[in-house]
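# build me a structure from this.
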Amino acid sequence: MKVAVAKYLIGAPRDFAAFAEKQAAVLGQAAAAGARLAVLPEYLSLELAATFPPEVQGDLHASFAAIQRHRADWLVLFARLARALDMHVVAGSFLLDVGEGRYRNRSDWFAPDGGHGWQDKLQLTGYEKRLRCIDGGEALKVFEADGVRTGIAICYDSEFPLPVRAQCEAGAQLLVVPSCTDTAAGATRVQVGCLARALENR
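Model prediction:
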């Protein structure tokens, strides 16, 4: 099974339609190359902050709250693209409001048959903890793409052996890791974590 992983340049879409057009182009390119599974980056939803006024864009917590208005359209968009392109899509992650000013970093999985599931990030980075509004998830899930059992480990989660081991023991043969890092060192940590998890669970 061919997997496409987006090396993604964050943009500033003027509205959701522009964001949707970009996603269609990125995923269309993956499908044209023969990919059966495409993986978009962690925190992809924060690109949508650009669709709001400057005072919202400049306030991280206000941005978190504002992008919730796009959640329904997000789900419709990626479900439609997965069906239209006949491809499984891991839609990066969406910082989802779960009530009382708390958020979870959720990676949505879309199947070409219309199926939808998600994996929440379990382990928070120091930066995420300092924001004091993001909670780690609780459940581990395994999905299926063309008969290949697949787990999602969002960025920092790939650096922790036991949760990934649990996914593998639940049948996962493939681990996909949507990530967002600010530095080369951060990217290297994710890469090394992925290599270590592959070695441990071969």
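# all contacts plus neighbour counts: C-alpha atoms, from now on.
Will do.
# how close does Ala17 sit to Val164?
36 Å (CA to CA, to the nearest Å).
# likewise for Lys121?
When Lys121 is compared with Val164 (using CA to CA), they lie 12 Å apart.
# what's the overlap in contacts for those two?
Common neighbours of Lys121 and Val164 are listed as Ala153 (criterion: CA atoms under 8 Å, 6 or more residues apart in numbering).
# of Ala17 and Val164, who's got more company?
Here Ala17 and Val164 are set side by side on neighbour count (other CA atoms under 10 Å), and the busier one is Val164, at 24 against 12.
# does the more buried one touch Arg197 like I think?
Yes: Val164 sits in contact with Arg197 when judged by CA atoms under 8 Å, with a separation of 7.1 Å.
# give me the longest strand you can find in this protein.
Residue-count comparison of every strand in the chain, with assignments taken from DSSP state E, identifies strand 102-110 as the longest.
# gap between that one and the chain center?
Centre-to-centre, strand 102-110 and its host chain are 7 Å apart (CA atoms, centre = their mean, to the nearest Å).
# quick one on the thing from earlier: list residues touching both of Val164 and Arg197?
Ser158.
# let me know the outermost residue of this protein.
Residue farthest from the centre of the chain, counting by CA atoms, centre = their mean, is Glu55 at 26.1 Å.
# that residue: which element?
Here Glu55 sits within helix 54-57, counting by DSSP states H and E.
# helices or strands next to the helix or strand hosting Gly28 in the packing?
Secondary-structure element containing Gly28, defined by DSSP H and E: helix 16-32. Applying 3 or more CA pairs under 8 Å, 6 or more residues apart in numbering; DSSP states H and E, we find helix 16-32 packed against helix 71-85.
# could you list the buried residues of the helix it packs on?
The neighbour-count check on helix 71-85 (16 or more other CA atoms under 10 Å) flags Arg71, Trp74, Leu77, Phe78, Ala79, Arg80, Leu81, Ala82, Arg83, Leu85 as buried.
# show me the contacts for the last one.
Translated: Leu85. Counting by CA under 8 Å, 6+ apart, Leu85 touches Leu27, Gly28, Ala31, Pro112.
# one more to put side by side:
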Amino acid sequence: MYMQNLKVATAQYGLADAESDADFWSRLGRKLREAVAKGANLIIFPEYVTAHLLSHQPVMTHEEACRHLDAYTSEYIAFFQRYSRELNVIILGGTHICQEDKGYVNKASLFFPDGRIEEQNKLHLTPEERNRWPLAAGDKLNIIETQWGRWAILTCYDIEFPELARLAGESGVQLVLCPSYTDSAFGYYRVRYCCQARAIENQYYVVLSGMVGSLPDERPQVDQGYCQAGIFTPCDVPFSADGIIQAGELNRDMFVIAELDFAKLHANHKQGVVAPFYDRRRVYSRELRKMRIEEC
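You can find the predicted model right below:
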């Protein structure tokens, strides 16, 4: 039997000039305690959160930045494992650049109080991530079993691909976590509107986190962020017409906090005015494949 209610705190993480590594980790710890004090069971940080560690370093090339950030991997894991256990909370530790056999990856890690870690490499890399960092793309969607049902992590650009989000839905996912980093309104609204579209199409919850603000000194990797984090639902009963449970104040350093009721999600599947996840016609994919064969 799954638990029905989950209180989520998703971060609009404010970039500021971290004077040292200790300053960065201490600030993260304070934010975690703040969210737990407000009753959060799940805390979500944005994509590239550890890139904030570059703020007090000399300007680096992207390759140098990858090597520098990878050196923090053990500390990153130990930090979030410790806080997850001590505060008895699930934490999505944003994403972190680390090295694997195929190269550097942009990896999201979800930490559970019992010590379990679920990982998801970003599957769709932006042109900048492919060509300038450079990073290697993931090749598998991790379906995560929890007390509240199945979850998945679609990092930033990943949410812009409907077929990936549909795969999550077909795997029984009820909650998608979307850690993001967008440095302009253009990038933000692409991700934001796709989060809402995926929630409508697949009739599940989507939670968006991102960075806001700017660093005093420009860094070529992370120097400014633009975001309004949010918690999204289908635009149908028993939810609100706009499909928004809660959204933050644009570009303010803050947590967006709301409770997810999975009983409402189940009610939407059964009693919604429309059911786009169930009413889709699978014949489309067969016809498209046939057309491609005939074109060849």
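# sorry, back to before: and the helix holding Gly28 of structure 1, how far from structure 2 on average?
Here helix 16-32 of structure 1, set against structure 2 after superposition, deviates by a mean of 1.4 Å using mean CA distance after the TM-score superposition for structure 1.
# so after that helix, what's the next helix or strand?
Downstream of helix 16-32 of structure 1 (by DSSP H and E), the next one is strand 37-39.
# how about residues contacting that next one?
With CA under 8 Å, 6+ apart, strand 37-39 of structure 1 has contacts from 1-6, 27, 30, 87-92, 145, 176-178.
# now that strand, how far from the chain's geometric center?
The mean C-alpha position of strand 37-39 of structure 1 is separated from the chain mean by 10 Å, CA atoms, centre = their mean.
# so that strand corresponds to what in structure 2?
Here strand 37-39 of structure 1 aligns to structure 2 at residues 42-44, judged by TM-score structural alignment.
# what count of nearby residues applies to the closest residue to Lys107 of structure 2 other than its chain neighbours?
Distances taken as CA to CA, 6 or more residues apart in numbering put Asn121 closest to Lys107 of structure 2, at 4.3 Å, once the chain neighbours are dropped. By other CA under 10 Å, the residues close to Asn121 of structure 2 number 23.
# cool, Asp146 of structure 1 as well?
By the other CA under 10 Å criterion, the neighbourhood of Asp146 of structure 1 contains 11 residues.
# repeat that for Gly14 of structure 2.
Gly14 of structure 2: 22 neighbours (other CA under 10 Å).
# if I line the two up, what does it land on in structure 1?
If you follow Gly14 of structure 2 across to structure 1 using TM-score structural alignment, you land on Leu9.
# so which helix or strand takes in that match?
Per DSSP H and E: nothing holds Leu9 of structure 1, as it lies in no helix or strand.
# determine which two of the contacts of Leu85 of structure 1 are furthest apart.
Considering CA to CA, no two members of the contacts of Leu85 of structure 1 lie farther apart than Gly28 and Pro112, which are separated by 13.6 Å.
# list just the nearest of the buried residues of helix 71-85 of structure 1 to Asp59 of structure 1.
Using CA to CA, Arg71 is the member of the buried residues of helix 71-85 of structure 1 that sits closest to Asp59 of structure 1, with 19.1 Å.
# map the closest one onto structure 2.
Pairing criterion TM-score structural alignment: the partner of Arg71 of structure 1 within structure 2 is identified as Thr73.
# for the residue nearest to that match when sequence neighbours are not counted, give me its contacts.
What sits nearest to Thr73 of structure 2 in space, not counting adjacent residues and going by CA to CA, 6+ apart, is Cys98, at 6.5 Å. Under the criterion of CA under 8 Å, 6+ apart, the contact partners of Cys98 of structure 2 comprise Cys66, Leu69, Asp70, Ala71, Thr73, Tyr104, Val105, Asn106, Lys107.
# hmm, 10 Å instead?
Listed by CA atoms under 10 Å, 6 or more residues apart in numbering, the contact partners of Cys98 of structure 2 are 66-74, 104-107, 135.
# contacting residues around Gly29 of structure 2?
Gly29 of structure 2 sits next to Asp23, Phe79, Phe80, Tyr83 when contact means CA under 10 Å, 6+ apart.
# burial count for Arg30 of structure 2?
For Arg30 of structure 2, which is what you asked about, the neighbour count (other CA under 10 Å) is 11.
# in terms of helices and strands, where is the closest residue to Val142 of structure 1 other than its chain neighbours?
The spatial neighbour of Val142 of structure 1 that comes closest, neighbours along the chain excluded (CA to CA, 6+ apart), is Gly151 at 4.8 Å. Counting by DSSP H and E, the secondary-structure element that holds Gly151 of structure 1 is strand 148-152.
# next, the buried residues of the helix or strand following that strand.
If you walk from strand 148-152 of structure 1 toward the C-terminus, the next helix or strand you reach (DSSP H and E) is helix 161-169. Residues of helix 161-169 of structure 1 classed as buried under the neighbour-count rule (16+ other CA under 10 Å) are Pro163, Val164, Arg165, Gln167, Cys168.
# cool, stretch 120-135 of structure 1 as well?
By 16+ other CA under 10 Å, the buried positions in stretch 120-135 of structure 1 come out as Asp120, Lys121, Leu122, Gln123, Leu124, Ile134, Asp135.
# and for stretch 86-98 of structure 1?
Within stretch 86-98 of structure 1, the residues that qualify as buried are Asp86, Met87, His88, Val89, Val90, Ala91, Gly92, Ser93, Phe94, Leu95, Leu96, Asp97, counting by 16+ other CA under 10 Å.
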